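>>> Okay, structure incoming, though there's no sequence with it:
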């Protein structure tokens, strides 16, 4: 009887190995660019088509490959970077496994064109499914060009799980941005479907690279970090607190010139911002850590985006302190030097009439645009509990009398009284035998959300033209996302046009958000949409409603409070905001009596 265990054939084992290294076009691009960096290139040109699925080209001016070494390049574990396992403790190159090109060539058609400085001729080799098809002489300057065509053409199951061309192009662009930030000494150029999406200068200045990648709006709001300890050093830039974003896509952690994902160190940085940024906002940073090689294990995963640090607890605490100190110094720079007395008589300021007027006009506009909604019966027939306190004979014989009556008018026609506003944030409304405490921001946000959602569903969003168009600078990844979702965003009421390579001019906005910071609202909306994989429409409307709504700590007059209350109560569900937080808290007379121990 023969055994059941066999040795897999070479083709099958190569396909399995490729699955660990080559997940999608972006992982192919990463491996090829890292090979170019290891070859000493200071100029790398990248071109992709159809999101990298149809075509990837990486060309560099590095050392090139000797003709006799070309067959070894396509053999598994063929490498020039290490000779034995102990070399891993001092490795300084991006790659070392010798798996990249064999894995790529096993699931695609690869053309390698290379020339060293000393060779007279260029060599061009063509491989398909890891089989050499031809090797001939060609012409090019010193360096290497690798072209990858028809990725996963022979593994349809893997191809089926790829995203669309636009999404895959975004993944490719993102990894190139990260590698450009990690290697500011290299000049990168990237072209996607015949359009240039990135160009860096390679002048060894990280700030200039950040400018090329993220634009001037981010580059001007950065804090430089440069610190050393006995166990590591860190250099780079962190964003000022107000430059925080709605997701973590603007965070890059680079360890020993390698872009990695290290949750513990990301947490150390974000904790330093805890008292500086709002919950749900994330700081910008590009930080480069140098850790002694003997404390670093880079042989964790074939993708090489995960590493392990032996003294992570020590680095966690020190990195957190360094970031906190940098933020505190920046904050001190904006603190007036004058010493204030321990007590000053508060000045009585006049009401800002313009704020009230602007908000009143905004509410009036919303009233015109809000579609009429039939009040719900659970509000129309609201039960009013009348409580009467009885004389107490003894503590064991307490009687309470409750009389239920049904209101014969709709809620906002019932007698009610605006008691006022507390903490410039909450509106107090008194009704027959209870009060409502209303969160003014949550209530206004709910009204905006319902209005925008109704208009979006009916394709009747009213746009307002800006007197001066607003410029928004974005990354290549964000521009790609904008193109992918342009129909949805324009249906929201925005009208914009491209203005340069990575910026747009917004010319029209939804009329309901005309009182907020347009640039911030648009950028936050894009951040939130990118973080949401399914319901991008509601996410965009949530984001705009939140930005446009009246904020906490803003004083309102009685007319504004009355308008907020009456129009909030017209909604189908006035009791929660779009984020699920309560807009209204109801307290009855009975609740107050219980609080003050008038009854037990």
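Arrived safely, thanks for sending. The structure displayed is predicted, hence computed values, not measured ones. Numbering: from 1, shown residues only.
>>> drop to CA atoms for contacts and neighbour counts, all remaining ones
Will do.
>>> What is the three-state secondary structure of residue 504?
strand (DSSP: H, G, I helix; E, B strand; the rest coil).
>>> List the contacts of it.
Counting by C-alpha atoms under 8 Å, 6 or more residues apart in numbering, residue 504 touches 471, 472, 473, 496, 497, 498.
>>> what do you get for residue 456?
Under the criterion of C-alpha under 8 Å, 6+ apart, the neighbours of residue 456 are 491, 492.
>>> quick check, it in a helix?
Yes. Counting by three-state DSSP, residue 456 is part of a helix.
>>> hang on, the earlier thing: now the contacts of residue 504 in a markdown table, with distance to residue 96 and secondary structure?
Supplementary listing: those in a markdown table, determined by distance: C-alpha to C-alpha, whole Å; DSSP: H, G, I helix; E, B strand; the rest coil:
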| residue | distance to residue 96 | secondary structure |
| --- | --- | --- |
| 471 | 44 | strand |
| 472 | 41 | strand |
| 473 | 38 | strand |
| 496 | 47 | strand |
| 497 | 45 | strand |
| 498 | 42 | strand |
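>>> Below is an additional structure, to be compared with the one above:
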């Protein structure tokens, strides 16, 4: 009987190693660019085609490599960054994982052109699937030029899981943006399909670099952070509370110039802004924390983005205090340019007006349903008898009706087999101006007003989108958006889906876009914020490339933003309108996010709670 334990072939070992380090084109870009930075390059040009799937090229003017060094760099675990085990605990360079080039070479067609300053001729190396095919002298400038073609061509399963071109290039752009922030003295140029996406100045100014990434709107609202406490130093920029985003993805943290992802640092930022912005909004930040490398372990994740801190409490305090001090010293008063004042007044409406408009649309839609549908008319007729039925129920209760006759236990209402019509419910009031409390023939019902209205609007949007008849509302003054390059890529790819939902978007030059029309259901909401949030949502859901799924995703965002809010007081008529519309809605027992809209306490359950049975 032969042994079951076998040594894996070299090509399989290399592919496994590649899977740990190289997950997508952005991983390749990160490894190559970090190596260029470690090689003391002052100028970097990154080119990509088809989101990096077909081609990635990184050209630098760094130190370059001699022939023997270039050949050795293709070996696994070969590196110039560490020599002893203890070096792993005080890493100061970026590309210390020696298998990066070997991993890339194992799953692509790789070409390296490089020359050191001491050599007259450069070296060309060609590699395919990890096998060195050619080595020869060439003429090339000092530095390194690496070309990666047909990524994952020999691992089709890995290739299949790559996302859309727009998503992949947005991931690459995100990596380059953060490296440009970490190294403002280096000029970064990113080109995708012959179109320039970024060119940072490379003049050692973080402010100018942020301008090249985020544009004028954000850069003019930045606050400088400069704070020291014992052995730690915090530098960077944060936005004033008026500039926020729907997610924390625009928060960049750097430890000794290495970009990292840190829940601890995000929480410190949130705590510092706690009383200044809504809890579901996030400022844009670029913060550099300098400390002794011995206090941070960056070798805990294959992509080197997650870290462990040895003094978490002290680091949290420094980041929080540094931001609080910067905010306290800044002028946070709102300034309105007289030329823009009319636009601000028309676009930046109060939440109260938005809620009034939302309720008005709800009532109008209910009224329309009454006129156009015999079925809805019957529901309304039943609704008019509610108070009589409620009075009758109350009278019977006084006579001692046995509550044990009703056998339903507390559960999400959607799980009850034969649900009564919501039009039979009698709204009793609101709990915390968030939940409708209603009496029905089978007990007590609690309705989440925001989730219920979300479901109604979501269904209306999809129904109208299917009929290509979403009603748009033209804006008297177009909304101006200044977008980052990744946002532009996603916007361009999904422009048709946006149009089908009622958005009219027009390029205005550079990174600026105009929103000329929005879905009517948005009413008087702060549409500039919503439009940006929708684009961010598309970035988060970049794997969706079917129009139908994009429409559902957008409809979910719009319905959430335009629905009645938690904490909003409703009149009795508004509660009744909400129940009538929810009754007619498909999938009425959950909102588009999957949360329940209604929960039910049966008469039996209530009787048990009050020890009546």
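Received it, and whenever you're ready, just let me know what you need. For clarity, every value in this text was computed on a predicted model and none was experimentally measured.
>>> How alike are these chains, TM-score-wise?
Once superposed, the chains reach a TM-score of 0.79 (TM-score structural alignment, normalised by the length of structure 1), with 567 aligned residues with a C-alpha RMSD of 4.4 Å.
>>> filter the contacts of residue 504 of structure 1 to the buried ones?
By neighbour count, with 16 or more other C-alpha atoms under 10 Å, the contacts of residue 504 of structure 1 hold 471, 472, 473, 496 as buried.
>>> want to throw the residues you listed into a markdown table with distance to residue 113 of structure 1?
As requested, these are exported to a markdown table (distance: C-alpha to C-alpha, whole Å):
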| residue | distance to residue 113 of structure 1 |
| --- | --- |
| 471 | 43 |
| 472 | 41 |
| 473 | 37 |
| 496 | 43 |
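>>> Could you pull out the strands in the stretch 251-400 of structure 2 for me?
Secondary structure of the stretch 251-400 of structure 2 (DSSP state E, counting those that start in this stretch): strands at 251-255, 258-260, 282-283, 285-290, 296-297, 308-309.
>>> how far away is the most far-flung residue of structure 2 relative to its centre from residue 392 of structure 2?
Largest separation from the mean C-alpha position in structure 2: residue 399, at 57.9 Å (C-alpha atoms, centre = their mean). The spacing between residue 399 of structure 2 and residue 392 of structure 2, counted by C-alpha to C-alpha, to the nearest Å, is 11 Å.
>>> Kindly report the same for residue 204 of structure 2.
Residue 204 of structure 2 is 79 Å from residue 392 of structure 2, where distance means C-alpha to C-alpha.
>>> just checking, what's the longest helix in structure 1?
helix 312-333 (DSSP state H).
>>> Report the buried residues of it.
For helix 312-333 of structure 1, by 16+ other C-alpha under 10 Å, it's 315, 316, 318, 319, 320, 321, 322, 323, 324, 326, 327.
>>> separation between the fifth one and residue 423 of structure 1?
With the distance defined as C-alpha to C-alpha, residue 320 of structure 1 ends up 34 Å from residue 423 of structure 1.
>>> The last one too?
Distance, residue 327 of structure 1 to residue 423 of structure 1, by C-alpha to C-alpha: 29 Å.
>>> go on, the third one?
Distance, residue 318 of structure 1 to residue 423 of structure 1, using C-alpha to C-alpha: 39 Å.
>>> now the second one
Distance of residue 316 of structure 1 to residue 423 of structure 1, given as C-alpha to C-alpha: 39 Å.
>>> ok, the closest residue to residue 560 of structure 1 other than its chain neighbours - how many residues close by?
The shortest distance from residue 560 of structure 1 to any non-neighbouring residue, by C-alpha to C-alpha, 6 or more residues apart in numbering, is to residue 360 (6.3 Å). Look at residue 360 of structure 1: counted by other C-alpha atoms under 10 Å, it has 17 neighbours.
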